[in-house]
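> Dropping a prediction and its sequence here:
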Amino acid sequence: MATLEIKDLHVQVETESGPKPILNGVDLTIRSGETHAIMGPNGSGKSTLAYSIAGHPKYQVTSGSVSLDGEDLLEMTVDERARAGLFLAMQYPVEVPGVSVANFLRTAKTAIDGEAPKIRTWVKDVTTAMEKMQLDSSFVQRSVNEGFSGGEKKRAEIAQLELLNPKFAVLDETDSGLDIDALRVVSDGVNRFTGQGDRGVLLITHYTRILRYIKPDFVHVFVRGKVAEQGGPELAERLEAEGYDRYLRESAGA
């Protein structure tokens, strides 16, 4: 069983007026086979958590730890974190003009596995992944995300997830900008990933609609840079009905 463990994580970012604390002591443990949903208001630090785990240089960890199977992720470069088994699906996938999806995927797979995939089986795997995500086969010849719609970008990222097959996937608002059809396709892709039984997911979202398709084992309420409450799927339904006002009032008075 693999484990992604976050202990008392504090993170800040540099601003024009100096360092600004964003995360204020995050504790979270995700194990193989578990799906954890993080919900919270805008500006609560959810995306900061995702990018800090992945190693974005903008975010400075001031204290705490992040480990994967006991190995210190914070001491690793971004590519080392990927090889250790971490995957980040970004809220706003980046366009990479001049780099085809086909070359990007094969280069990434080679870097993670330490050897190039066999061409014949790899082409079949890529074609199958694209078909599952309802992306035309011609997409692999286009530049990464260039000219893609929002839904196409998100579906392409889940195709990457399926092909790279990490131990843990951090999905940062993968549902944002999706219509209902694209949401179902993306959710099916995530469920195929978790259906292997030995893969974990940290799903960051504002809304419960994706949780109707991807059933979380745990729901965490994120407010002012830390976990304010955690529970099961029923907590998400309560948030849908009540919102975050109570947590904001409590944290302001703390």
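Done, it's in.

> When you work out contacts or count neighbours from here on, use the C-alpha atoms and nothing else.
Noted.

> Tell me the secondary structure at residue 247.
Look at residue 247: counting by DSSP: H, G, I helix; E, B strand; the rest coil, its state is helix.

> How much space separates it from residue 65?
Using C-alpha to C-alpha, to the nearest Å, residue 247 is found at 25 Å from residue 65.

> Please, which helix or strand holds residue 7?
Secondary-structure assignment from DSSP states H and E places residue 7 in strand 3-15.

> buried sites along the helix or strand following that strand?
Tracing the chain C-terminally past strand 3-15 and defining elements by DSSP H and E, one meets strand 18-31 next. Neighbour counts over strand 18-31 (16 or more other C-alpha atoms under 10 Å) mark 21-26, 28, 30-31 as buried.

> Equivalent analysis for stretch 88-99, please.
Of all the residues in stretch 88-99, those buried under the rule 16+ other C-alpha under 10 Å are 88-91, 93.

> quick check, nearest of the residues you listed to residue 126?
Within the buried residues of stretch 88-99, the smallest distance to residue 126 is 17.8 Å, found for residue 89 (C-alpha to C-alpha).

> I'd guessed that closest one sits against residue 170; true?
Yes: under the criterion of C-alpha atoms under 8 Å, residue 89 is in contact with residue 170, at a separation of 6.3 Å.

> The chain: strands as residue ranges?
Along the chain, the segments classed as strands by DSSP state E run 3-15, 18-31, 35-39, 59-68, 71-72, 86-89, 96-100, 143-144, 168-172, 200-205, 218-223, 226-231.

> Include distance to residue 190 when you put those strands into JSON lines, please.
Listed next are the strands of the chain as JSON lines, based on distance: least, C-alpha to C-alpha, whole Å:
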{"stretch": "strand 3-15", "distance to residue 190": "18"}
{"stretch": "strand 18-31", "distance to residue 190": "16"}
{"stretch": "strand 35-39", "distance to residue 190": "10"}
{"stretch": "strand 59-68", "distance to residue 190": "21"}
{"stretch": "strand 71-72", "distance to residue 190": "25"}
{"stretch": "strand 86-89", "distance to residue 190": "11"}
{"stretch": "strand 96-100", "distance to residue 190": "24"}
{"stretch": "strand 143-144", "distance to residue 190": "21"}
{"stretch": "strand 168-172", "distance to residue 190": "9"}
{"stretch": "strand 200-205", "distance to residue 190": "9"}
{"stretch": "strand 218-223", "distance to residue 190": "16"}
{"stretch": "strand 226-231", "distance to residue 190": "21"}
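
> Below is an additional structure, to be compared with the one above:
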Amino acid sequence: MLNIENLHATVADKPILRGIDLVVPAGEVHAIMGPNGSGKSTLAYVLGGRPGYEVSEGSAAFDGADMLSLEPHERATAGLFLGFQYPVEIPGVSYLQFLRESLNAQKRARGEAELSGAAFIKLAREQAAVLGMDAEMLKRPVNVGFSGGEKKRAEMVQMGIMAPKLAILDETDSGLDIDALKAVGAGINAIMRSPDKSVLLITHYQRLLDYVRPDRVHVLSRGRIVRSGGPELAHELEREGYAEVAA
């Protein structure tokens, strides 16, 4: 699903990624952990196509295609979803309208039939129920007045509606209380646990991985993946810290 080879990237001419090699097969959830400043969010933004993040060397293939040659909206149309650590607020824009326009824009680009208003509302209510979220909240402006947990639940509803092939989730657990953490973990499992879908889950802490059990865990340090292992590696990081494990 995702194949990264020797990926180097800079931000404002400063090298951040220094040779990332990573394969995430279809049907698997991989977690990336690491200390602050190691390049985790940079990796997510590079794969998402955020301006200002420049690839200087290497490649990244998504579903067999060169994703680095695609514009951000083309990556989304191909089935990529990027979840943000801090979802943005968009005053004056209804979340429902935002989601419907986003979904139908992708359907038009793929030559698929657009959803009617009634069909979309039904879909939105179903996905909100998966996350234990009151669908009435989606009538409000995008993320305006939402708590941290509500923003993350709404973003998971968005992921369910868009139905991506690959979800890259950048510190989705940031700012979540225990109940929200459980709900988000259950949502990721319900939406993305499938033989034809994959998840790259970026996190500082092991706690989310109690609810979304990864197939592989990778440690990112100083712009490189320095260790990989099974779910037990996350527990080792929790006990020993990054300094010991990444040494």
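Cool, the structure landed. None of these values were measured; they are calculated from a predicted model.

> which residue in the second structure lines up with residue 168 of the first structure?
When the structures are aligned by TM-score structural alignment, the residue of the second structure matched to residue 168 of the first structure is residue 166.

> just residue 185 of the first structure next, same as before
The pairwise alignment with the second structure assigns residue 185 of the first structure to residue 183, based on TM-score structural alignment.

> For that match, the count of nearby residues, please.
Residues lying near residue 183 of the second structure (other C-alpha atoms under 10 Å) number 22.

> residues contacting the nearest residue to it once chain neighbours are set aside?
In space, not counting the residues next to it along the chain, residue 183 of the second structure is nearest to residue 131; the distance is 5.7 Å by C-alpha to C-alpha, 6 or more residues apart in numbering. Contacts for residue 131 of the second structure (C-alpha atoms under 8 Å, 6 or more residues apart in numbering) come out as 153, 156-157, 183-184, 186-187.

> repeat that for 10 Å
When contacts are counted by C-alpha atoms under 10 Å, 6 or more residues apart in numbering, residue 131 of the second structure touches 150, 152-157, 160, 180, 182-188, 190-191.

> Okay, and which of these map to helices?
Secondary-structure check on the contacts of residue 131 of the second structure using DSSP state H: residues within helices are 150, 152-157, 160, 180, 182-188, 190-191.

> Tell me the buried residues within those residues.
Buried residues within those, counting neighbours by 16+ other C-alpha under 10 Å: 150, 152-157, 160, 180, 182-188, 191.

> Just give the closest residue to the counterpart of residue 29 of the first structure in the second structure, not the sequence neighbours.
With TM-score structural alignment defining the correspondence, residue 29 of the first structure maps onto residue 23 in the second structure. Of all residues beyond its chain neighbours, the one nearest residue 23 of the second structure is residue 3 (4.6 Å), with distances taken as C-alpha to C-alpha, 6+ apart.

> again, but for residue 108 of the second structure
Here the residue nearest residue 108 of the second structure, using C-alpha to C-alpha, 6+ apart, is residue 114, at 6.8 Å.

> Residue 224 of the second structure: neighbour count?
Should you count by other C-alpha under 10 Å, residue 224 of the second structure turns out to have 21 residues around it.

> Tell me the residue in the first structure aligned with it.
Under the alignment defined by TM-score structural alignment, residue 224 of the second structure corresponds to residue 226 in the first structure.

> any idea how far residue 241 of the first structure is from its match?
Residue 226 of the first structure is 22 Å from residue 241 of the first structure, where distance means C-alpha to C-alpha.

> Span of stretch 211-226 of the first structure from start to end?
End-to-end distance for stretch 211-226 of the first structure: 21 Å, by C-alpha to C-alpha.

> And residue 75 of the second structure? What does it align with in the first structure?
By TM-score structural alignment, residue 75 of the second structure lines up with residue 81 in the first structure.

> thought its match was touching residue 56?
No: in this structure, residue 81 of the first structure sits apart from residue 56 without contact. The criterion is C-alpha atoms under 10 Å, and the distance is 11.3 Å.

> Compare the two and say which is more crowded by neighbours.
For residue 81 of the first structure and residue 56, the more surrounded residue by other C-alpha under 10 Å is residue 81, and the numbers stand at 21 against 13.

> Contact partners for the more buried one?
Contacts of residue 81 of the first structure were listed using C-alpha under 10 Å, 6+ apart, and they are 53-55, 68, 71-75, 87, 112.

> just residue 68 of the second structure next, same as before
For residue 68 of the second structure, the contacting residues are 46-49, 55, 58-62, 75, taking C-alpha under 10 Å, 6+ apart as the criterion.
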